[in-house]
Structure formats: structure tokens, C-alpha cells
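A.B. asks: what follows is a predicted protein model with its sequence.
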Amino acid sequence: MKRTIVFGDIHGGLKALVQLLEGVTLSENDRLVFLGDYVDGWSESAQVIDFLIALSQKHECIFIKGNHDVWCQEWLEKDVVNEIWFLHGGKSTIESYQSIANTTKQKHLDFFNAMKDYFVDENNNLYIHAGFSSMHGPSKEHYQTNFSWDRTLWEMALTMDNRIKKDSLSYPKRLLLFNEIYIGHTPTLHYDVDVPMQGCNVWNIDTGAGFHGKLSCIDVETKVFWQSDVVQTLYENEKGRNK
């Protein structure tokens, strides 16, 4: 049976990703969807990209681009350090590339360039890093930065009045476009939750792996989820994004 497994933000935590995959027990039929932010945080950002490239040769993988990936891609391409990026995890990413050959950097840049802004599966489920603002869907989005930055979709879904039914004229049009929507970007730790969260038909899989949380993934059909240990315990001498 083919499963679709969705992964939250990794943020350079290769040890957590390896541990998580050991718990999932993948089959060759599984499709893996990664929601972005592979880099910036723990010390193995470059190594995460190497690992994901190798993983994609064994399994069907969909890689969504996150805001941190946009920053890293720009640095690999132009060798210019964005000051905001540097202060929000970019420093650890740059350090992880210190012993990486230029040929490998080019391979990684190609990987970033090939990432998707979003993906819609055969069951009309949307996978996107952050969100979108257009009531007509991401294909009609005027501001593509929303794909990796928008939080209004999640905030709306999380605060929706449950008394408003789907057939109501008041129900948000964005939420009616898809069967389910899977996002990362906004750590569930912000709500004192350390497991994947649901708001209406939106599922947030970012459980704060870049901070003091765990790395999570979830089976789209069954909603069974798996988690790593708290990532900080796997990198005891590091702070990640806890700065």
C-alpha cells in the first residue's frame, strides 16, 4: 500500500532525520513529502542536503522550498550573505559548508533550484511551506513569497469559529479549495504543543525541530505520526536556533 509521509522543518538536524526514518520503516512504495526549511539551525545543514539527495534516489520524494532554503540558495548562487539570514541560522549553515567541495555546492544549488513552491496530490491535498493568501489558491497567488512566509492561512484555520459550517457563505474560501493542507514554518511550540496540530483542514507538521522541539512526520491517510527525540538532546553542545 502506498503511503504519503509528510515531514516537518528539519533545520540542519540530520541526526533527528535519521532517527525519525528508522522509526517510520519506509517501504519502496512510500512517497515522502518534505515541507521545507532543511537548513539553518543545527550543525549539519549541508549534510542534510546530501542525505536528501541520496534518499530521493531510493524513494519518490517531493521537496517543498521554505524561506530558509531561499536564503541558502541565494548564498550558494551569489556568495552574498544576507544579514538577517546569518542571524537566524545562516551562520551554522555556512559553517557546515566549510569543507564541502565546489562541485558538491553546485549539486546542492541544483537541488534547491529544483524544489517546488507547493505540491497538490491526486487526492487534492496541498503541501506548502507556509501558506497563500489568494482566495483562488496558490496558482493565482500574486506574492510568491507568501508560499514560504505567509502565516495568515494557519492563523485563520487555527482560530476559525467551529460554528461556521463548510456550506456557509462565511466559511473561508481558501480552505474550501483543498481536501487537506499540510504546512510547516510556524512551530507548534508557539502554542505549547509538541506534536502535529490541526486547525480545520490544515495540518501543521513543524514541531520545533530547529528550537527545543522534535522532528515530526505524519501519514496523510491514517494520521499516525512519528517523532524524533528532542533535537537539542542529539546536539548537546549546540544551541540550534535557541539563541
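C.D. replies: Done, it's in.

A.B. asks: contacts, neighbours, all on C-alpha from now
C.D. replies: Will do.

A.B. asks: in this structure, which spans are strands?
C.D. replies: Taking DSSP state E to define them, one finds strands in the chain at 4-7, 31-34, 60-63, 118-120, 125-128, 180-183, 197-199, 202-204, 214-219, 225-230.

A.B. asks: the fifth one packs against which elements?
C.D. replies: For strand 125-128, the elements it packs on are strand 118-120, strand 180-183, judged by 3 or more C-alpha pairs under 8 Å, 6 or more residues apart in numbering; DSSP states H and E.

A.B. asks: okay, pairing it with this:
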Amino acid sequence: MRTLVIGDIHGGLRALHQIMERAKVTPKDTLIFLGDYVDGWSQSPQVIDFLIELKSTNECFFIRGNHDDLLLHWLKDSKENLMWYKHGGESTVSAYEIVPAETKQKHIEFLQSLLDYYLDNKNRLFIHAGFTNMNGVKAEYFPKLFYWDRTLWETALALDPSIKPNDSLYPKRLTLYNEVYIGHTPVTRIDKTIPVQRACVWNVDTGAAFKGPLTIMDIDTKEFWQSEPLNHLYFEEKGRN
């Protein structure tokens, strides 16, 4: 039995099918999704349908992403957000034009059920973006930062490798958990398309919203499998490019 973590999908159902096949996922595998299931490519509703169905065959943990939260506000409260439209929301709104009300309600329930984070029994944290409290996620004053924060990843990226965890200069946030798995900030921003580790943080967002692949990774062995770049799978679309 494996525990597999999946990066930001952003409406790319074709890529999700590919990584499930390439990793040879079976019902014995536990799946941890890091959020941002929607916004970007044209199949956001179908991605959510697929994830809901996946719960019937696999143990799944679904983390809340910022784009998922924005979609929930739109579906539930008809909350318009022009910034959301410009960052992938427009394709999602278009895709939902043909989705029946009953299905929309199921999607609302799914989005409301998403986890802010998951902490396993080996002190490994799974979270969409990060956290800011120096005492960890359970002490966070601003829960929205779980799916909006970028400072955890920026801190890990900027850290001088010569500074050791027992040094007084070492960021306390990076000593709290054995490993932290995040998405949210694509590693394509640092010209990478595979999972990147800095300090204890593993970033598994390999840019599927743009021109990168979608990634699934075995958290114990660190073996990973990737889809084709999403702009190749949806060559007639722009995604978030």
C-alpha cells in the first residue's frame, strides 16, 4: 500500500487520468490531493465529479485550495470576483453553464468538506499553501492563509543551506514537521517542472495550470509520475497562460 500526493490539477481531467494510469493507482493506495482542483482548463466540473467518485474506491484526503474556495463562494453565494475571472475562474464559470443544479449542489457539499490541512502519524503535513504561526497549523490565527500563504515556500527557497536546524537563525516554522507537502506556487517560477524539495518542504505544484505537467508522488520512496504538459493535452485552450 502506497501513500500518493497529487499537485494542483486546475481543471485538467485528462492529465489526472494520465497520472493515475502511469502510477498504476489501485484501491489499496491512499491519495492526498493538495487542492486547486479547478480553474484553468475546461474540465473543472468533471474533475470534481471524478474526485467524488474516487472516494468510493480509495482512502482520500482532499485539501482546500484557494481556487476551490473561490469557486465555493461563487456556487453557493453567487459571489462575483473579477480577480478570480482573470486567474482561471472564467473557464470554470463557462464550464458550469451546462452543469445541472443537482450536480452543483453535490459540488458545493464536496467543496465545503475540504480539509484545511492533513497531518499524518509520522508528523508529515499536507497543506495547499502554508502557514504563518511559528507554533504550527494548530495555532494559526488566520486559517485562510492555509490556502493563500506563500511565505513558507519563499522562506524555504531563500534559506542558506549552510544554516542547520539547531541554529538560532534557522526558521522555526521549518523545524515543526518532518516534511511539509504543498502546492499553490508552481515550481515553474524557478524553471523547474518536477517536485522540488527545500529544507523540509516539498512543492508538488509542477505548473499544470500553465504549461507544466501534473504530478503524483509516492511520499515514502519519492518516486513520481507526470502527465504530458497540460497545454499539449488541451492544445485548443489557453489554460492560465
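C.D. replies: Yep, it's here. Model, not experiment: these values are computed from the prediction.

A.B. asks: got a TM-score for the pair?
C.D. replies: Remark: TM-score between the superposed chains equals 0.98 [TM-score structural alignment, normalised by the length of the second structure]; 241 aligned residues with a C-alpha RMSD of 0.8 Å.

A.B. asks: follow-up on the earlier one: most tightly surrounded among the helices and strands packed on strand 125-128 of the first structure?
C.D. replies: strand 180-183 (a mean of 24; mean count of other C-alpha atoms under 10 Å).

A.B. asks: can you tell me what sits against that strand?
C.D. replies: Applying C-alpha atoms under 8 Å, 6 or more residues apart in numbering, the contact partners of strand 180-183 of the first structure are 6, 8, 35, 124-131, 201-206.

A.B. asks: cool, stretch 76-92 of the first structure as well?
C.D. replies: 39-43, 45, 68, 71-72, 74-75, 105-106, 109, 240-241.

A.B. asks: still on that earlier bit, nearest to Ser99 of the first structure, out of the strands of the first structure?
C.D. replies: strand 60-63 (24.8 Å; C-alpha to C-alpha).

A.B. asks: got the contact list for the closest one?
C.D. replies: 29-36, 55, 115-116, 119.

A.B. asks: do you know how far Ile48 of the second structure is from Phe142 of the second structure?
C.D. replies: 27 Å (C-alpha to C-alpha, to the nearest Å).

A.B. asks: repeat that for Gln112 of the second structure.
C.D. replies: Counting by C-alpha to C-alpha, the gap from Gln112 of the second structure to Phe142 of the second structure is 18 Å.

A.B. asks: looking at the two, which one has more neighbours?
C.D. replies: Gln112 (14 against 11; other C-alpha atoms under 10 Å).

A.B. asks: the nearest residue to Lys58 of the first structure once chain neighbours are set aside - how many residues pack around it?
C.D. replies: In space, and not counting its chain neighbours, Lys58 of the first structure is closest to Glu28: 7.4 Å by C-alpha to C-alpha, 6 or more residues apart in numbering. For Glu28 of the first structure, the neighbour count with other C-alpha under 10 Å is 11.

A.B. asks: kindly report the same for Phe61 of the second structure.
C.D. replies: As a measure of burial, Phe61 of the second structure has 19 neighbours, counting by other C-alpha under 10 Å.

A.B. asks: the one 4 residues further on now?
C.D. replies: Gly65 of the second structure has 28 neighbours, counted by other C-alpha under 10 Å.

A.B. asks: who are the contact partners of it?
C.D. replies: Contacts of Gly65 of the second structure by C-alpha under 8 Å, 6+ apart are 34-37, 128-129, 147-148, 184.

A.B. asks: let's go with 10 Å and repeat that
C.D. replies: By C-alpha atoms under 10 Å, 6 or more residues apart in numbering, the residues touching Gly65 of the second structure are 8, 33-38, 111, 114-116, 127-129, 144, 146-148, 183-184.

A.B. asks: picking that back up, which residues touch the corresponding residue of the second structure for the residue nearest to Lys58 of the first structure?
C.D. replies: The alignment partner of Glu28 of the first structure in the second structure, by TM-score structural alignment, is Pro27. Applying C-alpha under 10 Å, 6+ apart to Pro27 of the second structure gives the contacts 1, 54-59.

A.B. asks: and for Val187 of the second structure?
C.D. replies: 193-196, 203-207, 212.
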